[in-house]
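Enquirer: Pasting the sequence and the predicted coordinates here, then a few questions.
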Amino acid sequence: MKLKASLVLAFGLVAGMAHAATELVIATVNNGHMIEMQKLSGNFEKANPDIKLKWVTLEEGVLRQRVTTDIATKGGQFDVMTIGMYETPIWGKKGWLQEIKTDAAYDVDDLLPNIRNGLSVDGKLFAAPFYGESSMLMYRKDLADKAGVTLPERPTWTQVADLAKKIHDPKNGVYGICLRGKPGWGDNMALISTMVNTYGGQWFDMKWQPQLTSQPWKDAITFYVDLLTKYGPPGSSANSFNEILALTNSGKCGMWVDATIAASFVSDPKQSKVADKMAFAQAPTQLTAKGANWLWAWSLAIPAGSKKVDAAQKFVTWATSKDYINLVGQTNGWATVPTGTRKSTYANADFLKIARFAKAEKMAIDSANPNDSTLPKSPYVGVQYAAIPEFQAIGTTVGQQMSAALAGQKTVDEALKASQNVAERQMKKAGYYK
């Protein structure tokens, strides 16, 4: 009996140890909000002692490549992966993702409708938003005041260029405007696509024919190259979010159109020398307001083949909950919370007291419409991208061409013609048309 009891006890201990060793491997992007999530995840492990978290933190481009390869090949390296609004509907339709199951406490109806819809397929949520964003204009109000210019809530690109000309003062270390120039479908093309939209353009017409040599593309790219060549910082073709954030925080950018998430950084006196001088407006329009501001959410998803679905669901719901946002606010201050996901964040008095940008940010997110983002009718969903598998390769190549045009290595017409050829080849190969 003693031996039997010992065996039962030993078996129970081993089983308990095995249970305690449930390890979730989480692939995430190397940015401030995600780094903070890792620091605070000890709270989750304390509340769930049977779950241990292992982090794989990667740069954006590397992350996309790794998680795409893993999910397409059913590699099973990750139990939770950080993906965006581009991948979620495509992978959800293919059956590559687990549906996110939430309880009443999670309050899925508190999610901002545009963000929730962008991460759903047929009404089912396939990724939970960690932070959401649109794009907006951030500018030095002191410089605009000095120039005698008052920008409206939603300016045109022409108005932006006029102000850039007036405040451009490189001798004193101030450039009229800073915009992304670094190539990438989610980098310079995120901004450029919204510009093209406002000029009345689109990526593909209703027959899936690429439109890169159309007049709206020519007008938008000519304007973009001219604007940055005249009033941007030198080397703009290499600048992405982080480079421009550093320039803005040091007072060198008069204006910047980029992700709304940047507003919390440029208005933070701990990070920005000009925090008290920054003002916020909607992303610029031109011929139309359709597709002027992008829509994105970095989100947590669970691969369909995961063997640890229950534990993964627990973590995903914890990291994207109201409680997590409150934890960040109480631990690090309300200026640092991940925004753009929940209605309750924008109803929180502590957050609103600190976040001068909150109204403009929410307006931008609410007004973005991935289902109707172009003046002519388009066959694709997405504001700053087309949600088809082929877009990633097309957008990356076009981004390289646009960067070359900005650097003066090609004319705008040459860059657009090369882009059109690549896009046509890819779309024919994929069978969209003959």
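Expert: Noted; the coordinates are in hand. The model shown is predicted, which means the values in this text are computed figures rather than measured ones. Residues are numbered from 1 along each chain as shown.

Enquirer: Every contact and neighbour count from this point should use C-alpha atoms.
Expert: Will do.

Enquirer: which residues of the stretch 151-300 of the chain fall in strands?
Expert: Along the stretch 151-300 of the chain, the stretches classed as strands by DSSP state E, counting those that start in this stretch are 255-259, 278-282, 295-301.

Enquirer: how far out from the middle of the chain is the longest one?
Expert: Offset of strand 295-301 from its chain centre (Cα atoms, centre = their mean, to the nearest Å): 7 Å.

Enquirer: Repeat that for stretch 309-320.
Expert: Distance of stretch 309-320 from its chain centroid, counting by Cα atoms, centre = their mean, is 21 Å.

Enquirer: Setting the sequence-adjacent residues aside, check what's closest to the spatially most central residue of the chain.
Expert: The centre of the chain sits closest to W296, judged by Cα atoms, centre = their mean, with a distance of 4.2 Å. In space, and not counting its chain neighbours, W296 is closest to E133: 5.3 Å by Cα to Cα, 6 or more residues apart in numbering.

Enquirer: another structure for you, compare them:
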Amino acid sequence: MRHLKSTRTALCALGALLAGSVLSSAQAAGTLTIATVNNGDMIVMRQLSTEFEKAHPDIHLNWVTLEENVLRQRVTTDIAMKTGQFDVVTIGNYEVPIWAKQGWLTEIKPDDAYDMNDILPSVRESLTADGKLYALPFYAESVITYYRKDLFQKAGLTMPEQPTYDQIRQFADKITDKPNQVYGICLRGKPGWGENMAYISSLANTFGAQWFDMSWKPTLTSDAWKATLNWYVSALKADGPPGATSNGFNENLALFASGHCGIWIDSTVAGGLLFDPKQSQVADKVGFAPAPKGPYGKGPTWLWSWSLAVPVSSHQSADAQTFITWATSKDYVKLVAARKGWVAAPPGTRASTYAAPEYLKAAPFASFVLNAIKTADPNGPTAQPRPYTGAQFVAIPEFQSIGTQVGQTVAATLSDQMTVDQALTSAQASVTRALRQSGRAR
């Protein structure tokens, strides 16, 4: 367990370092306070932002880099209360349309040089409300299956062009080697609407489950939800790493990159890190395939973009828009490529990135990711009619709260505090209460 613990310790130390000091509500004139998540691409943005400050000597950048759940809590509180702590916030296509309609975000109007037509249509549309743009995409993602080709070869396994979840479970069983700290499968277990519930909601779709029926009644005690959660819990207990409830995207990325995971189903954005020999010990051993299919075999498909937006409460909106335009531009992509290599270029947003021969050569996953994002359909069909949209989230304001609450309940099944049936019964009751209190359901 020594290597596993050292991996986690290093990751926690990095997060603590990046979190920085507690910010005060008053910032000096000319200082932009930027709230962002501690993902690898954002760390690169922070490192390269000195180039922005050189080009704009009158603008100083103050970074607040936080773990995903903490970021969402801090940003939501600040933007809803309009306290003006942040001039730039990192949010996704869940928040953008909801917060824009609340009047919390500044409309973004890039000039012609920015080339909005270069942004992939599915990503661009997810950041608009009533025909107006309210954020610029830093990177975009869908979902993918990563696996260790060497472990598959050793076990005599072949990854199908389109795996099923039954097959993934069989593969994970065969490549798990716990005495050597190699775990057959790594999945998000950390509670949070954008952590474990992002993956589990996506899993539920392809198992034929959904959050609500057309009357906004939760369906969390359905047979399809039970099958979903039973697969998830049994797979992680049999073949997953210890302490799975502490593992979100970043923790699983660290585990896979350090050789501790055989299969990982998660965001396409991890490809740029896993295939980079500077950051991954298994860069030459990674294979990839589409996300597995469950019994239903269809369902809405994952589309997410971490994007930069400007709250209406910012007192330096013009400077903030100047920064987010720079950080999401073609020139920024080229800057990353020059400093970090083309494999590290922010993925999923610009057609020009995928037209660059250097990127296609450096990133073997590029065409797969491009197709996954182009064809991602968060509005796709569920097994039964539904009153909401979204694949790995439900596009209603209440989901941030109920998703996190259910995520905590689901995590209890991994630590044997609840059975699957107990967890789903508890989740059904809590979500029912929440929607009645919000007035959405009777």
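Expert: Looks like it came in fine. The model shown is predicted, which means the values in this text are computed figures rather than measured ones.

Enquirer: List the TM-score for the superposed pair.
Expert: Aligned and superposed, the two chains score 0.91 in TM-score terms (TM-score structural alignment, normalised by the length of structure 1); 415 aligned residues with a Cα RMSD of 1.7 Å.

Enquirer: Give the aligned equivalent of the residue nearest to W296 of structure 1 in structure 2.
Expert: In structure 2, the residue paired with E133 of structure 1 according to TM-score structural alignment is E141.

Enquirer: Kindly report the same for T345 of structure 1.
Expert: By TM-score structural alignment, T345 of structure 1 lines up with T353.

Enquirer: what's the angle between the top strand by length along structure 1 and strand 295-301?
Expert: Using DSSP state E, we find that the single longest strand of structure 1 is strand 128-140. Relative orientation of strand 128-140 of structure 1 and strand 295-301, computed by axes from the mean of the first three to the mean of the last three Cα atoms, to 10 degrees: 150 degrees.

Enquirer: for the residue nearest to the centre of structure 1, what are its contacts?
Expert: 84-85, 115, 132-134 (Cα atoms under 8 Å, 6 or more residues apart in numbering).

Enquirer: please redo it, this time with the cut-off set to 6 Å
Expert: 85, 132-133 (Cα atoms under 6 Å, 6 or more residues apart in numbering).

Enquirer: and which of those is nearest to L212 of structure 1?
Expert: Nearest to L212 of structure 1 among these, counting by Cα to Cα, is M85 at 23.3 Å.

Enquirer: so the match of T345 of structure 1 is in which element?
Expert: Using DSSP states H and E, T353 of structure 2 sits within helix 351-354.

Enquirer: What distance do you get for the match of E133 of structure 1 to N371 of structure 2?
Expert: For E141 of structure 2, the distance to N371 of structure 2 equals 11 Å [Cα to Cα, to the nearest Å].

Enquirer: With neighbour numbers in mind, choose between these two.
Expert: E141 (24 against 12; other Cα atoms under 10 Å).

Enquirer: Surely the residue nearest to W296 of structure 1 is in contact with P338?
Expert: No. Look at E133 of structure 1 against P338 with Cα atoms under 6 Å: they stay out of range, at 9.8 Å.

Enquirer: Can you find the partner of V333 of structure 2 in structure 1?
Expert: With TM-score structural alignment as the criterion, V333 of structure 2 lines up with I325 in structure 1.

Enquirer: Just confirm its match is within a helix.
Expert: Yes. With DSSP: H, G, I helix; E, B strand; the rest coil as the criterion, I325 of structure 1 is part of a helix.

Enquirer: Could you pull up the contacting residues of it?
Expert: By Cα under 6 Å, 6+ apart, I325 of structure 1 lies in contact with V337.

Enquirer: ok, now with 8 Å
Expert: Shown in contact with I325 of structure 1 (Cα under 8 Å, 6+ apart): 337-338, 345.

Enquirer: ok, for S305 of structure 2, nearest residue in space, not its chain neighbours?
Expert: Nearest to S305 of structure 2 is A140, by Cα to Cα, 6+ apart, at 4.0 Å.

Enquirer: gap between the one you found and T268 of structure 2?
Expert: 8 Å.

Enquirer: just I43 of structure 2 next, same as before
Expert: Applying Cα to Cα to I43 of structure 2 and T268 of structure 2 gives a distance of 18 Å.

Enquirer: More neighbours: those two, which one.
Expert: With neighbours defined as other Cα under 10 Å, I43 of structure 2 and T268 compare such that T268 has more, 25 against 15.

Enquirer: how about that one, what's its match in structure 1?
Expert: Structural correspondence for T268 of structure 2 with respect to structure 1 (TM-score structural alignment): T260.

Enquirer: Repeat that for M418 of structure 2.
Expert: By TM-score structural alignment, M418 of structure 2 lines up with K410.

Enquirer: how about whatever helix or strand comes next after the helix holding T353 of structure 2: buried residues?
Expert: Of the helices and strands lying after helix 351-354 of structure 2 in sequence (DSSP H and E), the nearest is helix 357-362. Within helix 357-362 of structure 2, the residues scored as buried using 16 or more other Cα atoms under 10 Å are 359-360, 362.

Enquirer: Brilliant, that's me finished.
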